[in-house]
Structures are given as structure tokens and as C-alpha cells.
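Undergrad: Prediction below, plus the sequence it came from.
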Amino acid sequence: MEPGHPPPRSPGAIRALFLRKSVAPLRPRRLRGSPLKNAPAGGTVRDLPGCASEPLPVSCALSSAQHITAALEYRGLVKHTGGCHCGAVRFEVWASPDLHVFNCNCSICTKKQNRHFIVPASRFKLLKGAENLTTYTFNTHRAQHTFCKTCGVQSFYTPRSNPDGYGIAPHCLDDGTVHSIVIEDINGKEWEKAVKEHKTIKDMSKP
């Protein structure tokens, strides 16, 4: 063997080297861990980047929860978490990091200083504390003013304007996910007129 030359390979080693160069290994795409970031909203697993048609490779099989998360992230939403003061009630909600918050001057919102942003029911999840919640209603009884029995804090409720969604108190969110807040005053003293004239409030609870 001449100096500076590598030792000769055995036939088995040569064959293994040939196979490594000839056969590209299958690289799983995020089978576990964070979901794909660019999943199209409302798509199916088959629509996700890198996924083939039938049969689906196991590397493309996202769980339902992962697929929903990927679709929400694709729309620019983030997962906020929050709760009441005593910690008995905890929730998570998917919404923009830049919140559009309503400041209503109706009788009850004035009393409890109710500022809230609206999300569809499908983007809200109560993590714990259902047994610790109680609800106050009045007048039309459409608004469900839900609060913690222990500490009295209303961290979310069902607004009369959007009974198919939730109104979330931004001041009850945990730190770290809100980038900015824009506050819009709404004339709750003339509720029917204000909601009728508002261009977008009814759409805020639509998925």
C-alpha cells in the first residue's frame, strides 16, 4: 500500500457504499414535533406540501389537531392562553397577535369595564374550570355573562352581538403573544342601532 492512499475496501463495504449513493433515503417530514407552517386553510392532508397522492406515506399523516394548528398558523393566528385571577378557569384561543378590542358603554359593560375581542366558537377551548363557572343574564338573555365563582373575574363571555362566538378579555391573556391592541368604542346605549350600522362585527364570529 503506497503512502497517502486509503486502504482498499472489502467487497461488502464497496456494495454498502454503492447502495448509500444509489438509494435516496426516505426523509420523514415532521412526523412528530411542530406541524407544517404553510398548510393551506381548509385543506386536507393530501393538500399539504410534500404529500403524495394515494397511498399516503406515513410521514404525511398529520393528526387532526396538528392539521388544525397548521391551518390556523397559516392564517397568521397565534394561540393565546389565559384565565381568571384565581386560576380555576383556564382557556386557549386562536386569534391575531394584533387584537381589535371593543369598548362598550352599555349598562353592564360600563359596570364591569368589559373590553373584549370576538372570535368564532371553533377557535376557543376551555381547558379547565367548567364546574367553576356561573352565568348572569338579563333583558334579552342572549348575552351570557360568564364568570368564575371563586374570584368573580369574567375572562370570556358570549356577547349578544355574536352568540355564535366568544368575547375574550384581552387583559386576562397571559403575557407573550399579544403584539398590539386597537380599541374601538361602540355605543351600547343604542345597541340595536350600533350593531346594525357596524360593518364587520357580525362577521367576527364566523370561522
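TA: Good, I have the coordinates. As the structure is a computational prediction, the values presented were derived from the model and not from experiment.

Undergrad: switch to C-alpha atoms for all contacts and neighbour counts from now on
TA: Will do.

Undergrad: Can you give the contact residues for the host helix or strand of residue 111?
TA: Here residue 111 sits within helix 107-112, counting by DSSP states H and E. By Cα atoms under 8 Å, 6 or more residues apart in numbering, the residues outside helix 107-112 that reach it are 104, 114, 115, 188, 189.

Undergrad: Please identify the buried residues of the helix or strand hosting residue 73?
TA: If you go by DSSP H and E, residue 73 is part of helix 64-74. If you call a residue buried by 16 or more other Cα atoms under 10 Å, then helix 64-74 has these buried ones: 66, 67, 68, 69, 70, 71, 72, 73, 74.

Undergrad: and the comparison structure, right after this:
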Amino acid sequence: MIEVSGGCHCGTVRFTARMPDAPVHALDCNCSICSMTGFLHVIVPHSEFELLTGRDALASYRFGTGSAEHLFCSNCGVKSFYQPRSHPDAWSVNANCLDEAVELEIEQFNGRHWENAKARLDGEQAGG
């Protein structure tokens, strides 16, 4: 496991997280919000993530099913992490918001066809 730190552009939101050693698995989603914001997903279990500062500065945005809670800094607008629909027991951390770059193994996630992409992802995680 490696420990990383990161946050938003203005520094109001800061976090630490533990994730498997490099290469770190990341998802590159092509849904409307991820493609527009350049979000590169690293899934981190809630127990391996700690929000250090900025809780009161986080604004929330939901769309579609409303299952995902997109959190962004109300000062600078950067979404450094959020609660994804695909992993309700984990945070999705934006690899682009880490203080130090980590080696990534990037997998494409077809968020424009979310249900099919999620089923494929679940099959891969089950070893299938």
C-alpha cells in the first residue's frame, strides 16, 4: 500500500488516502461530467480515505439517477473526490488531484452506457 495526499486547486480541500502500490488501477470514464472535467478515477475504500480539511467548503451536485454525489470545492470548483454510483462503499479520487503523480494502469469505462460498463467491471473484479 502507498499513502497519497491531494486536494483541490486552492488548497481548501485536502485529503490523504491509502491505495495499492503502483501501478494503481484507474478508470477513465467517458460520461458527460467526467469527460468535461477530466476526472480520472482511483477507487479508494471509505476506510482508506481521510478528509483533512475543507468539509464545510464542499458543494454537492447530483444528476441522472442522483445516486452519485459529486463533491467540489465551492471556492475553486475542483472535484478532487466524490461518492460514485458504481462503488457505494468507496470514494472515487481524481488521480489528477494527487500531490505526487503515481504510476497508473488506466482502464476505459464507458460511462455513456453506464449499466453495461458497470456489469463488465463487476465481472472483471469477480475474476471473470
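TA: Yep, that arrived. Source: prediction; values computed, not measured.

Undergrad: biggest separation within the contacts of helix 107-112 of the first structure, which pair?
TA: Among those, the pair separated by the greatest distance (Cα to Cα) is 115 and 189, at 15.1 Å.

Undergrad: the more surrounded of those two?
TA: The residue with more neighbours, out of residue 115 of the first structure and residue 189, is residue 115; 20 against 12, by other Cα atoms under 10 Å.

Undergrad: Can you show me the helices along the second structure?
TA: For the second structure, the helices defined by DSSP state H cover 32-37, 114-125.

Undergrad: Go through the ones you listed and pick out the most buried.
TA: Between the helices of the second structure, helix 114-125 has the highest mean count of neighbours, a mean of 14, where neighbours are mean count of other Cα atoms under 10 Å.

Undergrad: quick revisit: from the contacts of helix 107-112 of the first structure, pick the one nearest residue 17 of the first structure.
TA: Using Cα to Cα, residue 115 is the member of those that lies nearest residue 17 of the first structure, at 66.0 Å.

Undergrad: Please say which position in the second structure that closest one maps to.
TA: Superposed on the second structure with TM-score structural alignment, residue 115 of the first structure falls opposite residue 40.

Undergrad: ok, its match touching residue 97?
TA: No: using Cα atoms under 8 Å, residue 40 of the second structure is not in contact with residue 97, being 9.1 Å away.

Undergrad: which residues sit in contact with residue 53 of the second structure?
TA: 12, 13, 14, 15.

Undergrad: What does it correspond to in the first structure?
TA: The alignment partner of residue 53 of the second structure in the first structure, by TM-score structural alignment, is residue 128.

Undergrad: tell me, what residue is most central in the second structure?
TA: residue 92 (2.2 Å; Cα atoms, centre = their mean).

Undergrad: Quick check: it touching residue 84?
TA: Yes: at 6.1 Å, residue 92 of the second structure counts as touching residue 84 under the criterion of Cα under 8 Å.

Undergrad: Which residues are in contact with each of those two?
TA: With contacts defined as Cα under 8 Å, 6+ apart, no residue is shared by residue 92 of the second structure and residue 84.

Undergrad: Between the helices of the second structure, which one is closest to residue 21 of the second structure.
TA: Of all these, helix 114-125 sits nearest to residue 21 of the second structure, with 17.5 Å by Cα to Cα.

Undergrad: separation between the alignment partner in the first structure of residue 4 of the second structure and residue 141 of the first structure?
TA: Residue 4 of the second structure maps onto residue 80 in the first structure, with residues paired by TM-score structural alignment. For residue 80 of the first structure, the distance to residue 141 of the first structure equals 28 Å [Cα to Cα, to the nearest Å].

Undergrad: out of these two, which sits in the busier spot?
TA: Neighbour tally, residue 80 of the first structure and residue 141, criterion other Cα under 10 Å: the higher count belongs to residue 80, 20 against 10.

Undergrad: State the distance from that one to residue 193 of the first structure.
TA: Look at residue 80 of the first structure and residue 193 of the first structure: by Cα to Cα, they are 32 Å apart.

Undergrad: Equivalent analysis for residue 18 of the first structure, please.
TA: Between residue 18 of the first structure and residue 193 of the first structure the computed distance is 77 Å (Cα to Cα).

Undergrad: now residue 185 of the first structure
TA: Per Cα to Cα, residue 185 of the first structure is found 14 Å from residue 193 of the first structure.

Undergrad: can you name the residues of the first structure that stretch 74-87 of the second structure overlays?
TA: Here stretch 74-87 of the second structure aligns to the first structure at residues 149-162, judged by TM-score structural alignment.
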